[in-house]
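Peer 1: model the structure of this input:
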Amino acid sequence: MFRSRTKDGQAVTKVTEAEPQQIRDPQAPKGRPTPKRSDALAQRRTLAKPPANRKEAAKRAREARRADMQRQRQALAGGDERYLPARDQGPVRRYARDFVDAKWSVAEFFLPIAVLILILSIVPSPQFKNIAFVMWIGVIATIVIDSFAMSFRLKKGLAERFPDENRRGAVFYAFMRTLQMRRMRLPKPQVARGERP
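Peer 2: Next up is the predicted model:
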């Protein structure tokens, strides 16, 4: 900030462009809890003091990695976009996740059905083996048809909602999510069945 005087002698304040003025509302939340004083002091001490040797530097790097992994696990469980892995970030991927989670799909029941087919194929009766074979062909055909229909609808929805965004890989990402059972999906589903994404 520089001051200059006009002909009248009044001080005029000029703001340079290098200093953007950002006024934060003091009542607005920070988006994170305030750390305890002891934690803040301990962190400040560790950051201020460089590691004494390679062993201590490796220990600090390990602790930082562990903290990052813990944050990522919590983000995957809660859906916090800031700490999600790169493959799950962005509005396109979020829409693909919500699109899959809002609908029933045959592919999510593939694992239990495959176990049932395996049990039927182990039974020494030829009738059970025929039933297992027919079920196997039926499940595969149903999953393929369901996946094509899902990918067609998802591509259409992505083109309408995100015309200027990079949509590459979103359909494959959604297909891989359909192969997981709903309760085992990460990030956890954020929409209920039947809800519009």
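Peer 1: can we go C-alpha only for contacts and neighbour counts from here?
Peer 2: Will do.
Peer 1: helices along the protein, start to end?
Peer 2: 37-48, 54-78, 91-101, 110-122, 126-161, 170-178 (DSSP state H).
Peer 1: tell me how far the fifth one lies from the chain's centre.
Peer 2: If I follow you right, that is helix 126-161. On the basis of C-alpha atoms, centre = their mean, to the nearest Å, helix 126-161 sits 26 Å off its chain's mean C-alpha point.
Peer 1: for it, name the packing helices and strands.
Peer 2: Helix 126-161 is packed against helix 91-101, helix 110-122, helix 170-178, with contacts defined by 3 or more C-alpha pairs under 8 Å, 6 or more residues apart in numbering; DSSP states H and E.
Peer 1: go through that helix and flag the buried ones.
Peer 2: Buried residues in helix 126-161, counting neighbours by 16 or more other C-alpha atoms under 10 Å, are found at 128-129, 132-133, 135-136, 139, 143, 147, 150-151, 154, 157-158.
Peer 1: could I get those residues in CSV, plus columns for distance to Glu63?
Peer 2: Formatted as CSV, these follow (distance: C-alpha to C-alpha, whole Å):
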residue, distance to Glu63
Phe128, 54
Lys129, 53
Ala132, 50
Phe133, 51
Met135, 49
Trp136, 47
Val139, 46
Ile143, 43
Ser147, 42
Met150, 42
Ser151, 41
Leu154, 40
Gly157, 42
Leu158, 39
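Peer 1: Proceed likewise with the subsequent sequence, for comparison:
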Amino acid sequence: MLRRRKTTETPADGRPEAHGSTAAPAGGTAPSAPDAKGASGRRDRSQGKGVPTPRRKDQEAARRRTLVPEDRKAARRAEREAAAAERRRQREAMITGDERALPQRDRGPQRRWVRDFVDARTGVAEFLLPVVVLYIFLMMVPSRQVQVYLMIALYVLVAVIVVEAFLITRRVRRGLTERFGQAEPGTGFYAVMRALQFRRLRLPKPQVARGQHPR
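Peer 2: Got it, this is the predicted structure:
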């Protein structure tokens, strides 16, 4: 059998024809400009921004660090001085009756009226503490009869104080309702607790004399 012999066509310039997309153009020119630009862009992205991204733990630590004073000893000393100044202001207010520095439980026009009402009267309840101290000493007397009398006297005193506390609560609530329209909660108990204290030991200090009832 006869085989066909492949013939290769040769162009006019004497060079064989290039096949496929990988053939270089004539004259050996460099790659196109877009390809070079893409390569440089990939190189820039791989290099990054030159500064490492801070971790979340480091960011939170930096934010917390701004809230904590650098000199903790000075901060504690300043807090102690501020607390001492506040206590001095409250002690002075307890003596002068300045409501701006009084504790919250003693502030307000109704509490001031209650204090003036209690301080203006003379009651049995304010002598409870001295009587109890005297009772303790007298109970050391080795006489059964004396001890029985002292016990009866103490019971009578307690009963009188209970009745007096009930009357003080009623009068305080009635007086506050007449002057302020409505009594604040706890004013009756506040009045009774102040009436049970010896006048010289009351805080805030009494601002009215005995018999000088508030209007």
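Peer 1: quick revisit: right, and the helices of the first structure - which one's nearest Gln190 of the first structure?
Peer 2: helix 91-101 (6.8 Å; C-alpha to C-alpha).
Peer 1: buried residues in that closest one?
Peer 2: By 16+ other C-alpha under 10 Å, the buried positions in helix 91-101 of the first structure come out as 92-101.
Peer 1: could you dump the helices of the first structure to TSV with distance to Ala11 of the first structure?
Peer 2: What follows is the helices of the first structure, written out as TSV (distance: least, C-alpha to C-alpha, whole Å):
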stretch	distance to Ala11 of the first structure
helix 37-48	42
helix 54-78	51
helix 91-101	49
helix 110-122	76
helix 126-161	52
helix 170-178	58
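Peer 1: can you tell me how far the aligned residue in the first structure for Ala74 of the second structure is from Pro50 of the first structure?
Peer 2: Matched to the first structure by TM-score structural alignment, Ala74 of the second structure sits across from Glu56. Taking C-alpha to C-alpha, to the nearest Å as the measure, Glu56 of the first structure falls 9 Å from Pro50 of the first structure.
Peer 1: could you check how far the equivalent of Gln70 of the first structure over in the second structure is from Pro142 of the second structure?
Peer 2: Counting by TM-score structural alignment, Gln70 of the first structure lines up with Arg88 in the second structure. As defined by C-alpha to C-alpha, Arg88 of the second structure lies at a distance of 48 Å from Pro142 of the second structure.
Peer 1: same check, this time on Glu81 of the second structure
Peer 2: Distance from Glu81 of the second structure to Pro142 of the second structure, by C-alpha to C-alpha: 54 Å.
Peer 1: the more surrounded of these two?
Peer 2: Glu81 (12 against 9; other C-alpha atoms under 10 Å).
Peer 1: just give me the neighbour total for the aligned partner of Met176 of the first structure in the second structure.
Peer 2: For Met176 of the first structure, the aligned position in the second structure is occupied by Met193, per TM-score structural alignment. By other C-alpha under 10 Å, the residues close to Met193 of the second structure number 15.
Peer 1: the one 4 residues further on too?
Peer 2: Burial of Gln197 of the second structure, expressed as a neighbour count using other C-alpha under 10 Å, amounts to 16.
Peer 1: check the one 5 residues further on too.
Peer 2: Residue neighbour count, defined by other C-alpha under 10 Å, stands at 18 for Arg202 of the second structure.
Peer 1: got it, and Phe110 of the first structure?
Peer 2: By other C-alpha under 10 Å, neighbour count at Phe110 of the first structure equals 19.
Peer 1: ok, it - contacts?
Peer 2: If a contact means C-alpha atoms under 8 Å, 6 or more residues apart in numbering, then Phe110 of the first structure has 139, 179 as its contacts.
Peer 1: alignment lookup: it to the second structure.
Peer 2: In the second structure, the residue paired with Phe110 of the first structure is Leu128, using TM-score structural alignment.
Peer 1: measure its match to Pro185 of the second structure for me?
Peer 2: From Leu128 of the second structure to Pro185 of the second structure the distance is 26 Å (C-alpha to C-alpha).
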